[in-house]
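# how would this look folded up:
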Amino acid sequence: MVARLIDEDPEGAYGYSRVALRLASRVAAVREAAGFAAYANQKYGEALAEFRAARRMTGSVELWPVMADCERGLGRPEKALDMAGAPEVQKLDKAGQVEMRLVAAGARGDMGQLDAAIVTLQSPELASSSVQPWTARLRYAYAEALLAAGREREAREWFAKAVEADRDGSTDASDRLAELDGVAFVDALDETQEDSDGAKDDSGSAGEGDRD
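Now for the predicted structure:
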């Protein structure tokens, strides 16, 4: 239920995770699920504690990047950067290493080191033309870093590249690209409601005039 609800109903997922913890707190998968549920609800201290517990049980480094991001959430970007340079990172698979790079760049940005954030994201994975599961998010983060540094033209180029790679809509790169191009989206339902309200007002005014 945590996995089913976490994207659409993070509070509900968190509630189920607390029940699971009461029933099976010594199961690593339960501690990990509880960590992600807390993370989704921005309860970063709680999430970090659960991830640490899961790591102690399994000995795996898989959760290292999200643990570092919890440090960011707790206002400790320096700690996140320390974790980005730790030996554990070398044990991560390619996806984990890319995730760690994203966290490190975010930490640099948190500290106001905008140029360093850009450099952190520059990597063979960013330069590659092949599309991997992490490609859209990596390109999006790079575009965000460029935009934060005032390099709007380059940011637009990378938001466009993120759109090309974002096959499942995991980012809002298309919206960001439209914003940079000055395109404004109008909700058709809102327009219909406004037209309907306007018609009612016009009808009401005419009726009052007839009565006069």
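
# can we go C-alpha only for contacts and neighbour counts from here?
Noted.

# if I look at Arg76, how far off is Gly45?
11 Å (CA to CA, to the nearest Å).

# again, but for Asp181
39 Å.

# so Thr171 makes contact with Ala136?
Yes: the pair Thr171 / Ala136 is scored as a contact, 7.4 Å apart, by CA atoms under 8 Å.

# what's the longest helix in this structure?
helix 188-211 (DSSP state H).

# and that helix, how far out from the chain middle?
Centroid separation for helix 188-211 versus its chain: 42 Å, with CA atoms, centre = their mean, to the nearest Å.

# so which residue is dead centre in the chain?
Thr171 (7.8 Å; CA atoms, centre = their mean).

# show me what contacts that residue?
Listed by CA atoms under 8 Å, 6 or more residues apart in numbering, the contact set of Thr171 reads 136-137, 140.

# likewise for Ala160?
Ala160 touches 173-174, 177, counting by CA under 8 Å, 6+ apart.

# report how many residues lie close to Asp197.
Residues near Asp197, counting by other CA atoms under 10 Å, number 12.

# residue contacts, Ala184?
Ala184 makes contact with Ala178, according to CA under 8 Å, 6+ apart.

# to compare with the earlier structure, here is another sequence to fold:
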Amino acid sequence: MPIPDEVTGDEIDRSVRQELMSLPKTLAVDVARNLVMVARLLDEDAERAYGYSRAALRLASRVGAVREAAGFASYGVGKYAEALTEFRAAKRMTGSVHLWPIMADCERGIGRPERALAMAGEPEVRQLDKAGQVEMRLVAAGARRDMGQPEAAVVTLQSPELASSSVQPWTARLRYAYADALLAVGREEEAREWFAKAAEADQGGTTDASDRLAELDGLEFVDALDPDADVEDEDVDGDEEPRGQA
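Model prediction:
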């Protein structure tokens, strides 16, 4: 696959560059450039990112960083069994457990929530940092819901991290998952409260908590500048107006 000339491979993290030092220099550069493309495209064009990851894998399948990148690219296109294989290989090569939560989520994707839940109780979880432990809790709650245990999912998400007023990178997603779990068991008022808390913490727009909150409040946001929109009370400044929805 073509790679833009301005991509040199120097853009990758230092730790990855160190892993690639085991390769001949020209090969290391080629692999690095493919990994840069994977990282750039993973969120915006998962199929192309997957293509570049396979190219890197053909060049250097014995490098842990390459197997990890291939895992994330496979995960991004829903190839969960393939992703799990790559993550297992990366873990074996590097000895790191940081991929444990996403490996468990791959088990969910394959249709094995029981295995994902079992992984949440294994010793590797204690080796994770706080972000990894929260991620593992989210995966475990998802597995509970997959297994038809929505009440257990609610309990799984109840934790010191959820109760904390401190806003961390995982806070919005954890609060959102809890709100969604509450809604699934019919606790709508509590769900509304937690969607509001999630929206408050979500400065980066990683969730649609605001939309879910508006939906619970029966609000629909209509663009007053849209000629096809049904706007009863148009704002003189042309701003979007929330309105009640029957």
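
# TM between them?
Put the two chains on top of each other and the TM-score (TM-score structural alignment, normalised by the length of structure 1) is 0.89; 193 aligned residues with a CA RMSD of 1.2 Å.

# ok, the contacts of Ala160 of structure 1 in structure 2: which stay?
Shared with structure 2 under both residues aligned by TM-score structural alignment, their matches' CA atoms under 8 Å, the contacts from the contacts of Ala160 of structure 1 are 173-174, 177.

# now render those residues as a markdown table, adding secondary structure and distance to Glu88 of structure 1.
Output for the kept ones among the contacts of Ala160 of structure 1, formatted as a markdown table (DSSP: H, G, I helix; E, B strand; the rest coil; distance: CA to CA, whole Å):
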| residue | secondary structure | distance to Glu88 of structure 1 |
| --- | --- | --- |
| Ala173 | helix | 31 |
| Ser174 | helix | 35 |
| Leu177 | helix | 36 |
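
# where exactly do the helices run in structure 1?
Remark: helices assigned in structure 1 by DSSP H are 2-5, 10-24, 28-40, 44-58, 64-73, 77-84, 94-110, 114-121, 124-127, 135-148, 152-165, 173-180, 188-211.

# in the fourth one, what counts as buried?
Of the residues in helix 44-58 of structure 1, those buried by neighbour count under the rule 16 or more other CA atoms under 10 Å are 44-55.

# Ala38 of structure 1 pairs with which position in structure 2?
Residue pairing (TM-score structural alignment): Ala38 of structure 1 is matched to Ser74 of structure 2.

# and Tyr14 of structure 1, by the same measure?
Using TM-score structural alignment, Tyr14 of structure 1 sits opposite Tyr50 in structure 2.

# tell me the contacts of that match?
Counting by CA under 8 Å, 6+ apart, Tyr50 of structure 2 has contacts 38, 42, 70, 73-74, 76-77.

# how about Ala143 of structure 1, what's its partner in structure 2?
If you follow Ala143 of structure 1 across to structure 2 using TM-score structural alignment, you land on Ala179.

# go on, Gly73 of structure 1?
When structure 2 is aligned by TM-score structural alignment, Gly73 of structure 1 is paired with Gly109.

# quick check: closest non-adjacent residue to its match.
Spatially, and ignoring its direct neighbours in sequence, Gly109 of structure 2 is nearest to Tyr80 (5.8 Å; CA to CA, 6 or more residues apart in numbering).

# again, but for Tyr176 of structure 2
Spatial nearest neighbour of Tyr176 of structure 2, excluding adjacent residues (CA to CA, 6+ apart): Ala198 at 5.3 Å.

# quick check: that neighbour touching Thr171?
Yes: in this structure, Ala198 of structure 2 is within contact of Thr171 by CA under 8 Å, at 7.3 Å.

# higher neighbour count, these two?
Per other CA under 10 Å, whichever of Ala198 of structure 2 and Thr171 has more neighbours is Ala198, with 26 against 23.

# could you find the closest non-adjacent residue to the aligned partner of Leu180 of structure 1 in structure 2?
Using TM-score structural alignment as the criterion, the counterpart of Leu180 of structure 1 in structure 2 is Leu216. Spatial nearest neighbour of Leu216 of structure 2, chain neighbours left out: Arg192 (6.8 Å); criterion: CA to CA, 6+ apart.

# check contacts around Ala69 of structure 2.
35, 38, 53.

# what do we get in structure 1 for the second one?
Per TM-score structural alignment, the equivalent position to Val38 of structure 2 in structure 1 is Val2.

# now for its match, how many residues are close by?
For Val2 of structure 1, the count of nearby residues is 22 (other CA under 10 Å).

# go on, Arg212 of structure 2?
20.

# looking at it, it is touching Phe195, isn't it?
Yes: Arg212 of structure 2 is within contact range of Phe195, at 7.0 Å (criterion: CA under 8 Å).

# contacts only, for the residue nearest to Leu5 of structure 1 when sequence neighbours are not counted.
Leaving aside its chain neighbours, Leu5 of structure 1 sits nearest to Ala13 (5.2 Å; criterion: CA to CA, 6+ apart). Applying CA under 8 Å, 6+ apart to Ala13 of structure 1 gives the contacts 1-6, 37.

# list only those of those flagged as buried.
2, 6, 37.

# and of those residues, the nearest to Asp190 of structure 1?
Ile6 (29.5 Å; CA to CA).

# how much space separates that closest one from Gly12 of structure 1?
Relative to Gly12 of structure 1, Ile6 of structure 1 is positioned 8 Å away (CA to CA).

# also Phe159 of structure 1?
Distance, Phe159 of structure 1 to Gly12 of structure 1, by CA to CA: 33 Å.

# comparing the two, which residue is more hemmed in?
Ranked by neighbour count (other CA under 10 Å), Phe159 of structure 1 and Gly12 place Phe159 first, with 28 against 15.
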